[in-house]
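Asks: Please find the sequence and the predicted model below.
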Amino acid sequence: MRKPGSWWGRKSTPAKVETYTRWSFHFFAVIEVASIGLPLLGAMTPWLAAPLLALVTVHAVVCAVTASRALDWTRGRREQPVHMLWTLGTVTAAVAVAAIGVSERGPGGEDVETAAGGVFGVVLIFGAGVIAMGVRERRRVYGVVAGFAAGAGVVAFPLGLPAPATLVTMLAVLLGGGFLAFTSAFSVWLLNAVYELDEARETRARLAVAEERLRFGRDLHDVVGRNLAVIALKSELAVQLAHRGRDEAVDQMTEVQRIAHDTQREVREVVRGYRDADLGVELSGAQGVLTAAGIECEVTGEAAGLPAEVQSALGWVVREATTNVLRHGDAQRCTVAVRRSEDGVVLTVENDGAAGPSGPGGSGLAGLRERLAAVDGTLEAGTVREGVFRLVAQVPKVTEVAS
């Protein structure tokens, strides 16, 4: 049975930020109803308060739905919610007109005027702030906020609100709507920035793999390309000599055979060098890469003295684990420890922010087990506690190499 809140722990950092942002705008609907809707019940008679509260509730719900769809639009998941923006504008205007009508033309009383006036101003502020999420250009955001402020005056003054009060209301809508519009724009910008940073981290990991492949390709090209050119020249020379009946043709083909064998040997060395990984280099590289990514990394233990095949197997474990920490989850801290004993050597990689119940690295574990099996090693990996993933590689009976 999953623990309460485990769904949050399985989310990546961008998903967490998006969830927080989305529900923050949903909570605005609760604030709107609680701050200006519920006070209506105590400020005026039920037959008047109930319909006005219903209008405020409808406006809050439409604001929440519009904000959610506008957020999806900014993330490129749907088209611009033009219909919802117009719907929100229409509902906002209707609630504002009803509120100012109650304030100026309804039953008298200071409580009624205060409550209805609050509804009038707040729905315009929330409407302007949420609609600003659904437009992209800055001048249009300014236009939305200024339009709502001007609309407050156009509605309030003809219905009997005094000119000074009308100006104050327009200024309040302008400042409040502008602040909420800025908050909306900043929230969207922050969310996009978090997603872009996460994509950049994955791109960096892919580039590291691509760079290693290019290095391998260059090495093969240098070895095979050079030797093939020599083989081609000597083969051509041998053909010319054979046509002339010269015995030197045999010598040239013998040289071609020798170069071919040398090329095979050099290719094997290149491939072996590509497959082998130096544990000391990998430990240092892991600490540098993770630290550069903003992940606190602690490395303990040394690789000196271990046989080359053991270092290669454990080095690949470090390399794969580091890549997975960068690609998956939301790690803030990672520890890498090399511990030697009479029973052998144990490499432990542990990180927080595991993305899921199985942790990162599922697809690469089979390959690591194959490499460790070559040196009689074993690999264990899994979540040890909530959000913490541990990978343990053990190689028994390791004979130290004299330095």
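Replies: Nice, I can see it.

Asks: all contacts plus neighbour counts: C-alpha atoms, from now on.
Replies: OK.

Asks: list the contacts for residue 396?
Replies: 343-345, 376-377 (Cα atoms under 8 Å, 6 or more residues apart in numbering).

Asks: in stretch 276-284, what's buried?
Replies: Across stretch 276-284, burial judged by 16 or more other Cα atoms under 10 Å covers 276-280, 282-283.

Asks: how far away is residue 243 from residue 319?
Replies: 56 Å (Cα to Cα, to the nearest Å).

Asks: neighbour-wise, which of those two wins?
Replies: Taking neighbours as other Cα atoms under 10 Å, residue 243 and residue 319 compare with residue 319 leading, 17 against 10.

Asks: so residue 178 is in which element?
Replies: According to DSSP states H and E, residue 178 maps onto helix 163-220.

Asks: mind checking the SS state of residue 334?
Replies: strand (DSSP: H, G, I helix; E, B strand; the rest coil).

Asks: The residue nearest to it when sequence neighbours are not counted: what secondary structure?
Replies: Leaving aside its chain neighbours, residue 334 sits nearest to residue 351 (4.3 Å; criterion: Cα to Cα, 6 or more residues apart in numbering). Assigned by three-state DSSP, the conformation of residue 351 is strand.

Asks: Structure two is appended below for comparative analysis:
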Amino acid sequence: MSAMTGWWSRRSVAGKVELYTRWTFHCMPPVELVALGGVPLSSAGRGGMGTGAAIGTALWVLVHSALCWVVASRALDHTSGIRPRPVRLAAVLAAATALADLTVAGLWAAGILPDGSVNASILVATSIFTAGTLALCLDRVRHMAYAVAGTALAAALPLAAFGHGVPESLITLAAVLVAGGGYAAACGFSSWLLGVVQELERSRDLKARLAVAEERLRFGRDLHDVMGRNLSVIALKSELAVQLARRGRPEGIDQMVEVQRIAQESQREVREVVRGYREADLRVELEGARGVLDAAGIDCSVDAPALDLPAAVQSALGWVVRETTTNVLRHGDARRCAIALRRTPDAVVLTVENDGAVVPAGAAVPGRTGSGLAGLRERITAVGGTLEAGFTDPQSFRATARVPLTGPEGTGTPHEKETVA
């Protein structure tokens, strides 16, 4: 069953909406062809029209349905940002429909297409499909209304011009306006919905990239604050030492000793900044994960009792929470995420599990993962622990980090430990 549904379940929400929308409109031309293609041929079989006229009408239905398929596909590509708006194709579709309406009305008046019910069906149905397809190419509701009105007039005016009667023209106009307007409204709403969902997906990715950029800016500001003043002092004292040395005064040695001290102090401060950047506080990461996931509409439950853990263990587990939270946000369509922290007699175990997971392309069995967790495994291995991550089923992903509390990495002096709430 997972192999049959994987093509759907591993898609994001935007991918699912796009696939559904595309195939809905890809099915419309075959519906038109099946519904209208046999009408003139059946009329010819009853003697309503000649064989040549029936074949020609059926070919027009085939060409029209194919043209609608191409225009709809290109219009959805434009909505997805893949291609430019298909202006020329839309113009060709509108012109071809108007020309065909004029031709059918003229041949009907000349008696070459004598079956009025068939002619009216072809005129109205092709105009309806044209109006909906043109609506996919437009963004404004006003322009969609213009397209429907223009299509209705293109179907009704030739009937009046060739003397088929005002009632028939008005009925055709009303039928195209009502049915074509409804179909165009459905097409326009589907296109709008697809664009909104894809914009939300792009906003989610942009949010993740902005978070990375913000962290880089924070790190840059910290380095500037630490190094800016110290480098200025070093430059000033070095210049003073040079001037004293040129004058042969022994105070220059004292200035260089001071420069050496400030340089060593700067190295220590830089190491502290880098250490703070690389280490993750477990308590802060747990609260951050809860806030970020709740803000994204994902129900996040955190079961993390207060534990007295060594700083190295906290840092490693904090990175697990940070990385898995990022994966939940960026991959799949999670609605629930559960984070649990528990302590066994000889180890501490952190479990992060979420639903709505996306099985990577090429993953033949649940449990297979890519290389994105390699960095986490290295951090957990550094404190003597293990990390297991994989799909518990095609829709659920679980990461379990287990770190022993015995041994050189698990034990720590009292001033190295902090309490996790």
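Replies: Thanks, I have the structure now. What you see is a predicted model, and the numbers here were worked out from it, not measured in a lab.

Asks: Got a TM-score for the two of them?
Replies: The TM-score (TM-score structural alignment, normalised by the length of the first structure) is 0.87; 400 aligned residues with a Cα RMSD of 3.0 Å.

Asks: Show me what the residue nearest to residue 334 of the first structure aligns to in the second structure.
Replies: Using TM-score structural alignment as the criterion, residue 351 of the first structure maps onto residue 354 of the second structure.

Asks: Residue 338 is in contact with its match, correct?
Replies: Yes - Residue 354 of the second structure lies in contact with residue 338 (Cα atoms under 8 Å); the separation is 6.4 Å.

Asks: and the two? which has more neighbours close in?
Replies: residue 354 (26 against 16).

Asks: possible to save the buried residues of stretch 276-284 of the first structure as CSV with secondary structure and distance to residue 324 of the first structure?
Replies: Below are those laid out as CSV (DSSP: H, G, I helix; E, B strand; the rest coil; distance: Cα to Cα, whole Å):
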residue, secondary structure, distance to residue 324 of the first structure
276, coil, 19
277, coil, 17
278, coil, 19
279, helix, 17
280, helix, 19
282, helix, 14
283, helix, 15
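
Asks: What does residue 319 of the second structure correspond to in the first structure?
Replies: Under TM-score structural alignment, residue 319 of the second structure pairs with residue 316 in the first structure.

Asks: just the buried members of the contacts of residue 396 of the first structure?
Replies: Restricting those to buried positions leaves 345, 377, with burial counted as 16+ other Cα under 10 Å.

Asks: Can I take it that residue 288 of the second structure is in a helix?
Replies: Yes - under three-state DSSP, residue 288 of the second structure sits within a helix.

Asks: buried stuff in the host helix or strand of residue 88 of the first structure?
Replies: Assigning secondary structure by DSSP H and E places residue 88 of the first structure in helix 82-105. For helix 82-105 of the first structure, burial by neighbour count (16+ other Cα under 10 Å) applies to 84-85, 87-89, 91-93, 95-104.

Asks: same question, stretch 257-271 of the first structure
Replies: In stretch 257-271 of the first structure, counting by 16+ other Cα under 10 Å, buried: 259-260, 263, 266-267, 270.

Asks: Report the spatially nearest residue to the spatially most central residue of the second structure, omitting neighbours in sequence.
Replies: Against the mean C-alpha coordinate of the second structure, by Cα atoms, centre = their mean, the closest residue is residue 201 at 3.2 Å. Counting by Cα to Cα, 6+ apart, the nearest residue to residue 201 of the second structure once its immediate chain neighbours are dropped is residue 14, at 6.5 Å.

Asks: didn't the one you found look like it was pressed against residue 202?
Replies: No - taking Cα under 8 Å as the definition, residue 14 of the second structure is not a contact partner of residue 202, at 9.5 Å.

Asks: hang on, residue 397 of the second structure in a helix?
Replies: No - according to three-state DSSP, residue 397 of the second structure belongs to no helix; its state is strand.

Asks: Which residue of the first structure sits opposite it in the alignment?
Replies: Counting by TM-score structural alignment, the partner of residue 397 of the second structure is residue 389.

Asks: Could you grab the helix/strand/coil label for the residue of the first structure positioned farthest from its centre?
Replies: No residue in the first structure sits farther from the centre than residue 245, which is 71.6 Å out by Cα atoms, centre = their mean. In three-state terms, and counting by three-state DSSP, residue 245 of the first structure is coil.

Asks: got it, and residue 82 of the second structure?
Replies: With three-state DSSP as the criterion, residue 82 of the second structure reads coil.

Asks: count of residues packed around it?
Replies: 11.

Asks: Return the distance of it relative to residue 195 of the second structure.
Replies: 12 Å.

Asks: same thing with residue 282 of the second structure?
Replies: The separation that residue 282 of the second structure has from residue 195 of the second structure, given Cα to Cα, amounts to 39 Å.

Asks: Okay then, goodbye and thanks.
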